[in-house]
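Enquirer: I need the structure of the sequence given here:
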Amino acid sequence: MSIITLTTDFGTKDHFVGAVKGAIYSELPDAKIVDITHEVSPFSITETAYILKNSYKSFPKGTIHIVGVDSELSDDNKHIAIELDGHFFVCPDNGLISMIASEIQPSKIVEINIHDRVESSFPVLDVFVQVACFIARGGNLTVIGKEISELKKIVEIQPKTNQQQNQITGGIIYIDNYGNVITNISKKMLKDIGKGRGFIVHARKHFFTKIFNKYNEVVSNESYSNQQYEGHKLAIFNSAGYLEIAIYRSNLDTVGGASTLLGLGYRDAIIIDFIDDIKPDFTHLT
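Expert: A predicted model of the protein is given here:
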């Protein structure tokens, strides 16, 4: 039985997701289809990259991941199939794989060439499904495309350091369901660049000198209830290992989230300054 995942910006109102699933079942009646999400912000490549990076490893090796975000074929947006970390990805070459491929090199990349037989305005249905089902049957990638060596990269996914290595400049790449903002700065990068120095995290007019292990660590006074700390801002390395700016017990309908309360949005800069005479305040960079 093949596992095929779907990650798209289709939403669930229209027929698109159902049509894709129906086409897969028509080809592979025993397939197991898993929806990672269909709520990616329209055409958001960085959001797709973040979600995919933090979900694909939970699936067994050999899983096939169909990614339908900004997937219309053009000279600048080829269709590719990739074998990477024991998984297969069928997707556009628009940079969305670059967050994963920055750490793990693909075993094989092919540019899909079945478009001569298929003209489509819905390539996820008419092309990606065909390719995924072919792979699920044990087909070799080189049969459906020519092998290539390079992937398109998204520069904005990668944070930068200055020449003196005393500052990291990153940005917000994702806003979650709680309104928390996730940056592209990883725990590993802070550890490697910081080298034990103190730091100040700048997010617009807000700053942080402490990074928590868990959200509820912000409740520092046991005499107060959790509710009394609702609305407190904090910095944390989330379960994916990325720096996150959050509001404790945030609720977009009541308290609000970091995005709205702190005025932080997609692509906003997050800057970390390292300062030798400030003791770092975190416990989990081991």
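
Enquirer: rest of the way, CA atoms for contacts and neighbours
Expert: Noted.

Enquirer: now the most centrally placed residue in the chain: how far from Gln165?
Expert: In the chain, the C-alpha nearest the mean C-alpha coordinate belongs to Tyr50, at 0.6 Å (CA atoms, centre = their mean). As judged by CA to CA, to the nearest Å, Tyr50 and Gln165 stand 25 Å apart.

Enquirer: cool, and Phe237?
Expert: Per CA to CA, Phe237 is found 21 Å from Gln165.

Enquirer: between the two, who's got more neighbours?
Expert: Each of Phe237 and Gln165 has its neighbours counted (other CA atoms under 10 Å); Phe237 has more, 23 against 12.

Enquirer: specify the local secondary structure of the residue nearest to the centre of the chain.
Expert: helix (DSSP: H, G, I helix; E, B strand; the rest coil).

Enquirer: can you give me the strands for the stretch 101-250 of the chain?
Expert: Listed in chain order, the strands of the stretch 101-250 of the chain (DSSP state E, counting those that start in this stretch) span 108-112, 145-148, 160-161, 167-175, 181-186, 198-203, 206-208, 211-212, 233-237, 242-247.

Enquirer: rebuild the ones you listed as JSON lines, extending it with distance to Gly138.
Expert: JSON lines is the format used below for the strands of the stretch 101-250 of the chain (distance: least, CA to CA, whole Å):
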{"stretch": "strand 108-112", "distance to Gly138": "15"}
{"stretch": "strand 145-148", "distance to Gly138": "15"}
{"stretch": "strand 160-161", "distance to Gly138": "41"}
{"stretch": "strand 167-175", "distance to Gly138": "35"}
{"stretch": "strand 181-186", "distance to Gly138": "36"}
{"stretch": "strand 198-203", "distance to Gly138": "48"}
{"stretch": "strand 206-208", "distance to Gly138": "51"}
{"stretch": "strand 211-212", "distance to Gly138": "46"}
{"stretch": "strand 233-237", "distance to Gly138": "39"}
{"stretch": "strand 242-247", "distance to Gly138": "36"}
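
Enquirer: now do the helices in this structure.
Expert: 16-27, 45-53, 98-101, 123, 129-136, 141-144, 187-194, 258-261 (DSSP state H).

Enquirer: contacting residues around the closest residue to Pro92 other than its chain neighbours?
Expert: Once flanking residues are discounted, Pro92 sits nearest to His79: 4.4 Å by CA to CA, 6 or more residues apart in numbering. When contacts are counted by CA atoms under 8 Å, 6 or more residues apart in numbering, His79 touches Ser71, Leu73, Val90, Cys91, Pro92, Asp93, Glu111, Ile112.

Enquirer: would you agree Ala49 is in contact with Ala101?
Expert: No - in this structure, Ala49 sits apart from Ala101 without contact. The criterion is CA atoms under 8 Å, and the distance is 10.3 Å.

Enquirer: chain neighbours aside, what residue packs nearest to Gly62?
Expert: Here the residue nearest Gly62, using CA to CA, 6+ apart, is His87, at 5.0 Å.

Enquirer: cool, and Ser71?
Expert: Nearest to Ser71 is Pro92, by CA to CA, 6+ apart, at 5.2 Å.

Enquirer: one more to put side by side:
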Amino acid sequence: MHDMILPDPRGGIRTRMDEYGAMAIATLLTDFGLDDYYVAAVKGVILSRAPEATLVDVSHQVPPGDVETALFLLRAAAPCFPPGTVHLAVVDPGVGSDRRLLAVAAAAAVFVAPDNGLLTPWLERGEVYAVDRPDLYRRSPGRTFDGRDRFAPVVAALLAGCRPAELGPRVDDAIRCALPPPRRRDGVLSGRVVHVDRYGNVVTDLPASWLGGGPFRAEVAGHAATVRVGCYAELGEGEAGVLTGSLGTLELSLRGASLAARWGVERGDAVRIVLESDHGSDILRHEDPPGAEE
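Expert: From the prediction side, this is the model:
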């Protein structure tokens, strides 16, 4: 993810959003689903206060309370948006509690979410603020819908030109998700499943560059694939294989069916790839990122 963080003569840092004036685009990512009125209510509050805003749905089908899935989806989608975008992520098992609301200015954008680890990838990339603006919040008879009553007004304020630093104090103790890094040692790549898409493709956290060009055996959930292809169509009907996904990591796919369903793969499952070529292993060793080796 590419950061565009610039010095601010007024103090602290500023992001490229300042060069574009008031922000105009907000993305929405929740676990609300589409059966209830929740998504519409959040959008209604934002548009009531920032009527010129463009709202883009990332997803509202995150499994309830699944912070890690929300993190993955936001991390995948956010780099595609223009500078100055506000990203709202409400996957909030602690709704109504004393957990904080965060606004993180990073990567030429602002990310708004509960303090539960969802914003882990951006906490080291910019400035983190604990939102404390009760003057912005909606009055509500209860504390069961902070997405509408607190998060949405904060997003609207940002869209209307409020600076992140005006939302509350800067903090350095935000909660982080403990995400184990992929590893490789002695010709074995060890990672995990970070996402299963709607087609049943299995997305791993293993960088595609680690695979090299030699033979291999990719193992997950008691099954294995040994074929590498450039795209899904290169697989034979019913054949499983490994390919480089759109995020630059390795994916496992099954032609004509859901590999996840057929093999019983779930997010979080361990992935193991055994490299059967010394040449491939030599290539990999030269590309190791920090912390990737055991």
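
Enquirer: still contacting in the second structure, which of the contacts of His79 of the first structure?
Expert: Of those, the contacts whose aligned counterparts also meet in the second structure (both residues aligned by TM-score structural alignment, their matches' CA atoms under 8 Å) are Val90, Cys91, Pro92, Asp93, Glu111, Ile112.

Enquirer: the fourth one pairs with which position in the second structure?
Expert: Read it as Asp93 of the first structure. Residue-level alignment of Asp93 of the first structure against the second structure, with TM-score structural alignment as criterion, gives Asp115.

Enquirer: okay, its match and Asp66 of the second structure: tell me how far apart.
Expert: When distance is defined by CA to CA, Asp115 of the second structure is 14 Å away from Asp66 of the second structure.

Enquirer: which of those two has more residues huddled nearby?
Expert: With neighbours defined as other CA under 10 Å, Asp115 of the second structure and Asp66 compare such that Asp115 has more, 20 against 15.

Enquirer: Gly214 of the second structure against His279, yeah?
Expert: Yes - with the criterion set as CA under 8 Å, Gly214 of the second structure and His279 qualify as a contacting pair; they are 7.1 Å apart.

Enquirer: from Asp9 of the first structure, how far off is the alignment partner in the first structure of Gly65 of the second structure?
Expert: Under the alignment defined by TM-score structural alignment, Gly65 of the second structure corresponds to Phe43 in the first structure. Counting by CA to CA, the gap from Phe43 of the first structure to Asp9 of the first structure is 7 Å.

Enquirer: and the contacts of stretch 5-15 of the first structure?
Expert: Under the criterion CA under 8 Å, 6+ apart, residues 16-17, 33-43, 48, 52, 63-69 lie in contact with stretch 5-15 of the first structure.

Enquirer: again, 10 Å this time
Expert: With contacts defined as CA atoms under 10 Å, 6 or more residues apart in numbering, stretch 5-15 of the first structure is touched by 16-18, 20-21, 32-44, 48, 51-52, 56, 59, 63-71, 89, 91, 124, 132.

Enquirer: start and end of it, how far apart?
Expert: With CA to CA as the measure, the first residue of stretch 5-15 of the first structure is 17 Å from its last.

Enquirer: residue range for that stretch in the second structure?
Expert: Counting by TM-score structural alignment, stretch 5-15 of the first structure falls onto residues 27-37 of the second structure.

Enquirer: buried ones in that stretch?
Expert: By neighbour count, with 16 or more other CA atoms under 10 Å as the criterion, the buried positions of stretch 27-37 of the second structure are Thr27, Leu28, Leu29, Thr30, Asp31, Phe32.

Enquirer: count of residues packed around the nearest residue to Asn180 of the first structure once chain neighbours are set aside?
Expert: Once its chain neighbours are removed from consideration, Asn180 of the first structure has its nearest residue in Ala246; the separation is 4.7 Å (CA to CA, 6+ apart). For Ala246 of the first structure, the number of neighbouring residues by other CA under 10 Å comes to 26.

Enquirer: so how far is Val242 of the second structure from the counterpart of Ala246 of the first structure in the second structure?
Expert: Alignment of Ala246 of the first structure against the second structure is given by TM-score structural alignment, with Ser253 as its counterpart. When distances are taken as CA to CA, Ser253 of the second structure and Val242 of the second structure turn out to be 6 Å apart.

Enquirer: buried stuff in stretch 62-80 of the second structure?
Expert: Residues of stretch 62-80 of the second structure classed as buried by neighbour count (16+ other CA under 10 Å): 62, 64-65, 67-71, 73-75, 78-79.

Enquirer: again, but for stretch 92-105 of the first structure
Expert: Going by 16+ other CA under 10 Å, stretch 92-105 of the first structure has these buried residues: Pro92, Asp93, Asn94, Gly95, Leu96, Ile97, Ser98, Met99, Ile100, Ala101.

Enquirer: which one of those is nearest to Thr161 of the first structure?
Expert: Relative to Thr161 of the first structure, the closest of those is Met99; by CA to CA it sits at 17.5 Å.

Enquirer: contacting residues for that closest one?
Expert: So, once contact is read as CA under 10 Å, 6+ apart, Met99 of the first structure ends up touching Thr46, Thr48, Ala49, Tyr50, Leu52, Lys53, Lys153, Ile154, Val155, Ile157, Gln158, Asn184.

Enquirer: so how far is Asp35 of the first structure from it?
Expert: Met99 of the first structure sits 20 Å away from Asp35 of the first structure, going by CA to CA.

Enquirer: same check on Thr12 of the first structure?
Expert: 11 Å.

Enquirer: can you check Tyr178 of the first structure too?
Expert: Following CA to CA, the distance that separates Tyr178 of the first structure from Asp35 of the first structure is 20 Å.

Enquirer: swap in Ile66 of the first structure?
Expert: When distances are taken as CA to CA, Ile66 of the first structure and Asp35 of the first structure turn out to be 10 Å apart.

Enquirer: which one's more surrounded, the two?
Expert: It is Ile66, of Ile66 of the first structure and Asp35, that has more neighbours when counted by other CA under 10 Å, with 24 against 14.

Enquirer: what is the aligned counterpart of the more buried one in the second structure?
Expert: For Ile66 of the first structure, the aligned residue in the second structure is Leu88 (criterion: TM-score structural alignment).

Enquirer: now do Lys53 of the first structure
Expert: Counting by TM-score structural alignment, Lys53 of the first structure lines up with Arg75 in the second structure.

Enquirer: which residues touch that match?
Expert: Met1, Thr69, Leu118, Leu119, Thr120, Pro121, Trp122, Leu247.

Enquirer: 8 Å instead, please
Expert: Taking CA under 8 Å, 6+ apart as the definition of contact, the neighbours of Arg75 of the second structure are Pro121.

Enquirer: now do Arg228 of the second structure
Expert: Arg228 of the second structure makes contact with Gly241, Val242, Leu243, according to CA under 8 Å, 6+ apart.
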